[in-house]
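S.K.: Coordinates for the following, if possible.
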Amino acid sequence: MNDRLKTFIAFAKLGQFLRDFINNTPKETEWSNKLQDAIILAGHKNGWFTEENIKYTLGQWSELLTEDRLNEWFSKYDVEKNKLKKVALIMAGNIPLVGFHDFLAVLLTGNSVLIKLSSNDSVLLPFLSEYLIEVEPSIRNRIEFKKDQLKDFDVVIATGSNNTARYFEYYFGKVPNIIRKNRNSVAVLTGEESMEQLEALGEDIFRYYGLGCRSVSKLFVPQGYDFDPFFKAIYTYRDIIELKKYANNYDYNKAVYLMSEFKILDNGFLILKKDKSYASPIASSFYEEYASLSGLKQRLESDAQKIQCIVGAGIDDNEIAFGHTQRPRLTDYADGIDTVEFLLKT
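M.R.: Here you go, the predicted model:
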């Protein structure tokens, strides 16, 4: 059995372990206890990483890490022609395991990975790596975590803000790279949405407290849109305000808006502000009215480099259904750049 096949099987075993854990039917009690401890520790280190959200992330990966889905994903690639390399991954830490897809792609292509973790998400990936090494010891020499300066690598995949991207481009511009900047996700409403669709939109807005690039931070609505159905539909998410960090952001941003005499809409846990920007502060969403869908489509096309996901129904060829932004498929690559293809051609 070659190393690549062993790696596929190891990730499939990880998927089964996570499914058992999420379904409360653990077959590996010791590892399940260790994972629960890791979840608690991750939450202590980062107050945004609630147990619910971490388990949501693990649940999503448990569904994707099966032999069938992994093989289907890689079936279109000629992995045998890959030239083995060491890939440096500089990871963000805005939501749990945000860099796991890159980690997965690097190892499944047969490459080695050199990882610089964000201090905001420094617990979960090392734990999952330990489990992979336990079930397939040959992977050990292909995974390395670094706290200091990265050296001796062939390729870089770095994720950060627009500011850190300039730093990345300066230091890593001489090697093949993918450098990701700020992106946000939007939803296009027409006024014809059902209550079920609007409630599902709440999942896109509130999951991970809106901290992900796939989190909807901007609504496009037709002129004269009535927000009452929207507010009624998302009321089911009202308990989000119980997290103190979220509540503090809500109170602060509301105070800033009111002191600045901005016109806002507010339901006690989400603030809506009319604004042309895409990136809204925590506990708030921006909205903008459009005169025609054709004009809006042109706007979205021109701003494509700022947008990660477009949520809607019959609006865009690549749109995502309401409630599904935080349920990406293995083929949903960040910024639309095929990471596997990049790694194989580099």
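S.K.: contacts, neighbours, all on C-alpha from now
M.R.: Noted.
S.K.: Quick check: residue 84 is in a helix.
M.R.: No: membership of residue 84 in a helix is not supported by DSSP: H, G, I helix; E, B strand; the rest coil, which gives coil.
S.K.: Not counting sequence-adjacent ones, nearest residue to it?
M.R.: When the adjacent residues along the chain are set aside, residue 84 lies closest to residue 111, with 5.2 Å between them (CA to CA, 6 or more residues apart in numbering).
S.K.: List the buried residues of stretch 75-87.
M.R.: Of the residues in stretch 75-87, those scored as buried under the neighbour-count criterion (16 or more other CA atoms under 10 Å) are 79, 82, 85, 86, 87.
S.K.: Return the distance of the last one relative to residue 246.
M.R.: This points to residue 87. 36 Å (CA to CA, to the nearest Å).
S.K.: packing partners for the helix or strand residue 218 falls within?
M.R.: Counting by DSSP states H and E, the element that carries residue 218 is strand 216-222. Helices and strands touching strand 216-222, as assessed by 3 or more CA pairs under 8 Å, 6 or more residues apart in numbering; DSSP states H and E, comprise strand 184-188, helix 195-206, strand 284-290.
S.K.: For residue 38, which of these is the nearest?
M.R.: helix 195-206 (23.7 Å; CA to CA).
S.K.: How far does the helix or strand encompassing residue 133 sit from its chain's centre?
M.R.: Taking DSSP H and E as the definition, one finds residue 133 inside helix 124-135. What separates the centre of helix 124-135 from the centre of its chain is 20 Å, taken as CA atoms, centre = their mean, to the nearest Å.
S.K.: how about that helix: buried residues?
M.R.: Residues 124, 125, 126, 127, 128, 129, 131, 132, 133, 135 are the ones in helix 124-135 that count as buried (16+ other CA under 10 Å).
S.K.: which stretches of the stretch 151-300 of the chain form helices?
M.R.: With DSSP state H, counting those that start in this stretch applied, the stretch 151-300 of the chain shows helices at 162-172, 195-206, 228-233, 244-259, 293-302, listed in chain order.
S.K.: how about this one, so we can line them up?
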Amino acid sequence: MNSIQNRIEAFVKLGTFLSQFSNNKIDKKENIEHNDLFFDGFIHQIKLAQENNSWFTKDNILFALESWSKTLTESDLNGFVNTIDFDKQSDKKVAIIMAGNIPLVGFHDFLSVLISGHSVLVKQSSSDRHLLPFLAKYLEYVEKNFKGKITFTEKKLTDFDAIIATGSNNTARYFEYYFKDKPSIIRKSRNSVAVITGKETEEDFINLADDVFQYFGLGCRSVSKLYVPKDFNFDLFFTGMYTKKDIINNAKYANNYDYNKAVYLMSEFDLLENGFLMIKEDESYSSPIATIFYEYYDNEIDLKIKLHQDKEKIQCIVAKDFIENEVAFGQTQHPQLTDYADGVNTLEFLSKI
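M.R.: Okay, here's the model as predicted:
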């Protein structure tokens, strides 16, 4: 019997395996199950992931692995599943269409489906195809009941009971039409914002630099837009951002910075920039790489109303004592298991299909 406790235990073992890979060091530990089979192979997969997608730097991949290793603990996983009764349901096949913007971006859906007792059919993005199949193989070794329950495909998806699909706003429309007869979670593009009230410290802005620059700003939890009070002085903001100045040494980031700067200058937009980041006044939420949009606000109540009206476009709101469910400065890339993408409870959905 593949009980939920066995499934939790398998993911805890995966977390222990991943704890060997962090930005401080990659360190082969004793007493980790199947390490001789998997450790060197995973180092190779990390290398392949870097070569396949130049946004996937070693630092960013290791950051993602370390984040998951800290989350895949017995207490966190028990807390994650304890609200829902999974042991009374039948095993369904759930398809997942994954994005590829940051390393292992689809892992939460993968975890949710398997821990719920369902089988998973994964269609990966070509940008992020090396890490997850290898980790899936590790799970099959530590929990034999996962064998036959994990399938990866590059073909058209067929023969499944429900689907979780993540894409752009355009592909989401296609997904909604194409999968209209199946239970589904369809995720669209979202961005994250920071609200500056004037009460922030220098340390808050240093922490905000993590929210802006981690994964080069490519994640939906990455801050791409600031709301600032009238007459806000950006000096403190730029001081905080300066801690990440070395990002310009990444060739792909630098190319995007140069290109976007040239476009803005030719269009004669007003810009503030510091050599590796531009800020531009703009009402949009989604800013290009190396750019943050900002908007002035007059009063806090109007801003709260606007953020509520636009909640379908926003993943996180970073702020300090401003709004309910805000995320603290520096914490957007450290979500809890219950911080569901787009606010849709994946486990609840999986318990009802």
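S.K.: Which part of structure 2 matches the strand holding residue 218 of structure 1?
M.R.: Following TM-score structural alignment, the partner segment of strand 216-222 of structure 1 in structure 2 covers residues 223-229.
S.K.: Then stretch 85-92 of structure 1?
M.R.: Aligned by TM-score structural alignment, stretch 85-92 of structure 1 corresponds to residues 92-99 of structure 2.
S.K.: Then stretch 131-145 of structure 1?
M.R.: The counterpart of stretch 131-145 of structure 1 in structure 2, counting by TM-score structural alignment, spans residues 138-152.
S.K.: Go through structure 1 and flag its longest helix.
M.R.: Of all the elements of type helix in structure 1, the one with the most residues (DSSP state H) is helix 3-22.
S.K.: now the angle from that helix to helix 124-135?
M.R.: Counting by axes from the mean of the first three to the mean of the last three CA atoms, to 10 degrees, helix 3-22 of structure 1 points 120 degrees away from the direction of helix 124-135.
S.K.: And helix 3-22 of structure 1, what's buried?
M.R.: Within helix 3-22 of structure 1, the residues that qualify as buried by neighbour count (16+ other CA under 10 Å) are 4, 6-22.
S.K.: and it, what other elements does it pack with?
M.R.: Checking 3+ CA pairs under 8 Å, 6+ apart, helix 3-22 of structure 1 ends up next to helix 51-64, helix 67-74, helix 100-108, helix 124-135.
S.K.: Have a look at how far, on average, the helix or strand just after it is from structure 2.
M.R.: Next in sequence after helix 3-22 of structure 1, counting helices and strands by DSSP H and E, comes helix 29-45. Between helix 29-45 of structure 1 and the corresponding residues of structure 2, superposition yields a mean separation of 1.3 Å, by mean CA distance after the TM-score superposition for structure 1.
S.K.: Could you pull up the contacting residues of whatever residue of structure 1 lines up with residue 259 of structure 2?
M.R.: Under the alignment defined by TM-score structural alignment, residue 259 of structure 2 corresponds to residue 252 in structure 1. With contacts defined as CA atoms under 8 Å, 6 or more residues apart in numbering, residue 252 of structure 1 has no neighbours.
S.K.: repeat for the one 10 residues further on
M.R.: Neighbour list for residue 262 of structure 1: residue 273 [criterion: CA under 8 Å, 6+ apart].
S.K.: mind redoing it with 10 Å?
M.R.: For residue 262 of structure 1, the residues meeting the contact criterion (CA atoms under 10 Å, 6 or more residues apart in numbering) are 254, 256, 273, 274.
S.K.: Next, work out how far apart the third one and residue 223 of structure 1 are.
M.R.: Shown here: residue 273 of structure 1 relative to residue 223 of structure 1, a distance of 15 Å by CA to CA.
S.K.: same thing with residue 324 of structure 1?
M.R.: As defined by CA to CA, residue 324 of structure 1 lies at a distance of 26 Å from residue 223 of structure 1.
S.K.: Show me which of these two is the more surrounded one.
M.R.: Here residue 324 of structure 1 and residue 223 are set side by side on neighbour count (other CA atoms under 10 Å), and the busier one is residue 324, at 15 against 12.
S.K.: now for the more buried one: what does it line up with in structure 2?
M.R.: When the two structures are superposed using TM-score structural alignment, residue 324 of structure 1 falls opposite residue 331 in structure 2.
S.K.: Correct me if wrong, but its match is in a helix.
M.R.: No: assessed with three-state DSSP, residue 331 of structure 2 is coil; it does not lie in a helix.
S.K.: For the spatially closest residue to it that is not a sequence neighbour, give me its contacts.
M.R.: Using CA to CA, 6+ apart and skipping the chain neighbours, the partner closest in space to residue 331 of structure 2 is residue 211 (6.9 Å). When contacts are counted by CA under 10 Å, 6+ apart, residue 211 of structure 2 touches 192-194, 205, 217, 219, 221-224, 318, 328-334.
S.K.: Now do residue 199 of structure 1 against residue 238 of structure 1, distance only.
M.R.: Applying CA to CA, one obtains 12 Å for the distance of residue 199 of structure 1 from residue 238 of structure 1.
S.K.: Neighbour count for the two, which is higher?
M.R.: Set side by side, residue 199 of structure 1 and residue 238 show unequal neighbour counts under other CA under 10 Å, the larger going to residue 199 at 22 against 13.
S.K.: In structure 2, what residue corresponds to that one?
M.R.: Under the alignment defined by TM-score structural alignment, residue 199 of structure 1 corresponds to residue 206 in structure 2.
S.K.: Now its match. Nearest residue, chain neighbours left out?
M.R.: Per CA to CA, 6+ apart, closest to residue 206 of structure 2 is residue 240, 4.0 Å.
S.K.: Give the equivalent position in structure 1 for residue 348 of structure 2.
M.R.: Residue correspondence, TM-score structural alignment: residue 348 of structure 2 in this structure matches residue 341 in structure 1.
S.K.: do you know how far the nearest residue to its match once chain neighbours are set aside is from residue 272 of structure 1?
M.R.: In space, and not counting its chain neighbours, residue 341 of structure 1 is closest to residue 77: 7.5 Å by CA to CA, 6+ apart. Distance from residue 77 of structure 1 to residue 272 of structure 1, counting by CA to CA: 44 Å.
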